[in-house]
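Colleague: need a structure here:
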Amino acid sequence: MGFILRRLGFYLVAFWASITLNFMLPRLMPGDPVTRMLSRSQQRLDPQQVESLQRLLGVEGGPWWQEYFAYIGRVFTGDFGVSISRFPTPVSEVIAAQLPWTLLLGAVSLFLAVIIGNLLGILAAWRRGGALDSVVPPLLVFIGSFPYFWLAMGSLYVFGVALGISPLRHAFSVGLTPSWDLTFISDVAAHLILPALSIVLVSIGGWMLGMRNTMISTNAEDYILMAEAKGLRPRRIMFNYAARNALLPSVTNIGMSLGFIVGGALLTEVVFAYPGVGYQLLAAVQGLDYPLMQGLFLTITAAVLLANFLVDLVYVRLDPRVRVG
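Modeller: Presented below is the predicted three-dimensional model:
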């Protein structure tokens, strides 16, 4: 319980710091968001209209501490203001419409990378020196050295443009209505393959190498030698004894890799015009939509912190030693 409370306190402090940073960034820039938007668009508004925009963005020019506490109050009530680029839609509605697609892409990519990477690492360490251990790790490391967006653009050109066997953009075909029928689900899966594959190929090498190295050290433990001496089947020793204990560092790595997965998903969404948070963030930056940018930044931060906290809860369940103290 003490470990959980300490971790919860850490994540609450981190969330508060992200809220503060999110509040300060637009105000630390020269001028104010309204002035910068008007200078870029070369529009002329009446003073009353400018004042309305400033109230909309929460930069009326009052004392910063009053704006700060008002901003915190709006955040905890889910009020991020109104989107400028998609006026008059509230920011919360824009994020609610885009977030599920990012969660789908990130969750599928992370699940496949963890499962396939760890399984390959287990088999490579158990048959150390074999073909799987000698050929696959260098190949995956080579592929993983490419940036997310480069691999996404390459796969989009090869499979989408040259071969024409994959959709080029969006999360589902134009004309389909979102529903839970088989036609729509299969169409979403077809649009998800290339974006998810781009992220999986970049990240799977790290998972394989991490599990392989942990399994090699685990195979030298006394309980593995004891299990072999008892005559247990190699498959049972590999999965029930060695892999089960070697998985603990991988659980920690899940939390550490969430930020990279989210970052990769954001870049991949831009390449495939996938209607998630990353694609919407690019549109918000291009349109100087400050309320939407702030809402997206805070949503991404909160999602990563929450996922890391859930990973800590799972780790406590798997390894009771961390409960001490």
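Colleague: can we go C-alpha only for contacts and neighbour counts from here?
Modeller: OK.
Colleague: what about the helices in the protein?
Modeller: In the chain, the segments counted as helices under DSSP state H are 2-28, 33-41, 47-57, 64-76, 91-126, 131-144, 148-155, 182-219, 222-229, 234-236, 244-272, 277-286, 290-318.
Colleague: just the angle for the fourth one relative to helix 290-318, thanks.
Modeller: Here helix 64-76 runs at 60 degrees with respect to helix 290-318, directions being taken by axes from the mean of the first three to the mean of the last three Cα atoms, to 10 degrees.
Colleague: nearest residue to the residue nearest the centre of the chain in space, please, no chain neighbours.
Modeller: Among the residues of the chain, the one closest to the centroid is residue 262, at 2.1 Å (Cα atoms, centre = their mean). Leaving aside its sequence neighbours, residue 262 sits nearest to residue 106 (Cα to Cα, 6 or more residues apart in numbering; 6.5 Å).
Colleague: which ones are touching that neighbour?
Modeller: Applying Cα atoms under 8 Å, 6 or more residues apart in numbering, we find residue 106 in contact with 196, 261, 262, 265.
Colleague: this one next, for a side-by-side:
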Amino acid sequence: MRYVINRFGFFVLSLWAAITINFILPRLMPGNPADAMFAKFQGQLTPAAIDAMKKAYGIGQSNLWQQYMDYLHGLFTFNWGLSFMQYPTPVSDIIKSSVPWTLGLVGISTLISVFLGTTLGVYISWKRKGLLDNTLPIVSMIFQAMPYFWMALLFVFIFGFKLEWFPLSHGYDPSLTPGWNGSFLYSMLSHAFLPGLTLLLGSLSGWIVGMRNNMINTLGEDYVTFAEAKGVRTSRLMFSYAARNAILPQLTSFAIAIGNVVSGSILTEQVFSYPGIGNQLTSAVTSQDFPMIQASFLLIAISVLVANLIVDLLYSRLDPRIRTGGLSHEG
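Modeller: Here you go, the predicted model:
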């Protein structure tokens, strides 16, 4: 119980720090967002127009503490300001329309990569020095060594441009109306296949090699040898005894991967012009859309913190040493 309370306390403290840093950093920049936005229109807008925009964005209307209070109120009421590049669209609306695409693409690709890589790592560690053990890690490392954007461009050129098997860009056919129907779902899946395959191949090696190494170390433990000597069946020995403990280090990597789902793979989304949060963040940086940048970074930070909290709680359930260690410490 004390371990869980400590984890929640650390989460709240880290969340407050991330929120506060996200508030302070943009205000340390010279000038203000309104000036940066209208610098390219110098001479075309009157001072009154700029002052009106500052008032609309709440810039320079109060002291720093009041701005911080307004920032917190807007944060918890999902009033994250207006986008510069898509004015007057609220930032929250842009994020709501972008996050589902990233969660669907990067989230599903990550889950498939974790499940497939972990399962293959367990299998090849059990069948050491077999054909798969000698070839699969090397082949998967070749794909991981390739930059995401280069692999994405290669897939676009071969399967999209040359063979015309898959669409080149966007998340679905613009001529279709989004909805839960066969045509739209097929279009959405066909547009997501190439970017999803890019993400899958780029991350698969780490899960395979990591789980293989963890399993080899675990299989050498005395309790596994003892269970094998007792005649425990192979499937139970592989998964209940070895894999259950070998998978614990993978959880840390899984937390980082899940936390990074929200940010998406920025370069991959940009290559495929996929309408996810990563592509929106790239456009926001290019356009100096400070409200969108601020909201995106905060969303990424929160997702990482939440993912780490979940994994910490899972650790307390899967690893009895954490519970017993906490109890002995209390005593």
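Colleague: relative to residue 174 of the first structure, how far out is the residue nearest to residue 3 of the first structure when sequence neighbours are not counted?
Modeller: Spatial nearest neighbour of residue 3 of the first structure, chain neighbours left out: residue 323 (5.9 Å); criterion: Cα to Cα, 6+ apart. In this view, residue 323 of the first structure and residue 174 of the first structure are 51 Å apart by Cα to Cα, to the nearest Å.
Colleague: so for the two, which residue has more residues nearby?
Modeller: Taking other Cα atoms under 10 Å, residue 323 of the first structure and residue 174 do not tie; residue 323 has more neighbours (13 against 7).
Colleague: state the distance from that one to residue 38 of the first structure.
Modeller: On the measure of Cα to Cα, residue 323 of the first structure and residue 38 of the first structure end up 55 Å apart.
Colleague: same check on residue 104 of the first structure?
Modeller: 36 Å.
Colleague: can you check residue 170 of the first structure too?
Modeller: Distance from residue 170 of the first structure to residue 38 of the first structure, by Cα to Cα: 31 Å.
Colleague: please apply the same query to residue 74 of the first structure.
Modeller: For residue 74 of the first structure relative to residue 38 of the first structure (Cα to Cα), the value is 25 Å.
Colleague: about what we covered before: dump the helices of the first structure to JSON lines, plus distance to residue 161 of the first structure.
Modeller: Formatted as JSON lines, those follow (distance: least, Cα to Cα, whole Å):
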{"stretch": "helix 2-28", "distance to residue 161 of the first structure": "39"}
{"stretch": "helix 33-41", "distance to residue 161 of the first structure": "35"}
{"stretch": "helix 47-57", "distance to residue 161 of the first structure": "42"}
{"stretch": "helix 64-76", "distance to residue 161 of the first structure": "43"}
{"stretch": "helix 91-126", "distance to residue 161 of the first structure": "22"}
{"stretch": "helix 131-144", "distance to residue 161 of the first structure": "21"}
{"stretch": "helix 148-155", "distance to residue 161 of the first structure": "9"}
{"stretch": "helix 182-219", "distance to residue 161 of the first structure": "12"}
{"stretch": "helix 222-229", "distance to residue 161 of the first structure": "51"}
{"stretch": "helix 234-236", "distance to residue 161 of the first structure": "44"}
{"stretch": "helix 244-272", "distance to residue 161 of the first structure": "12"}
{"stretch": "helix 277-286", "distance to residue 161 of the first structure": "21"}
{"stretch": "helix 290-318", "distance to residue 161 of the first structure": "31"}
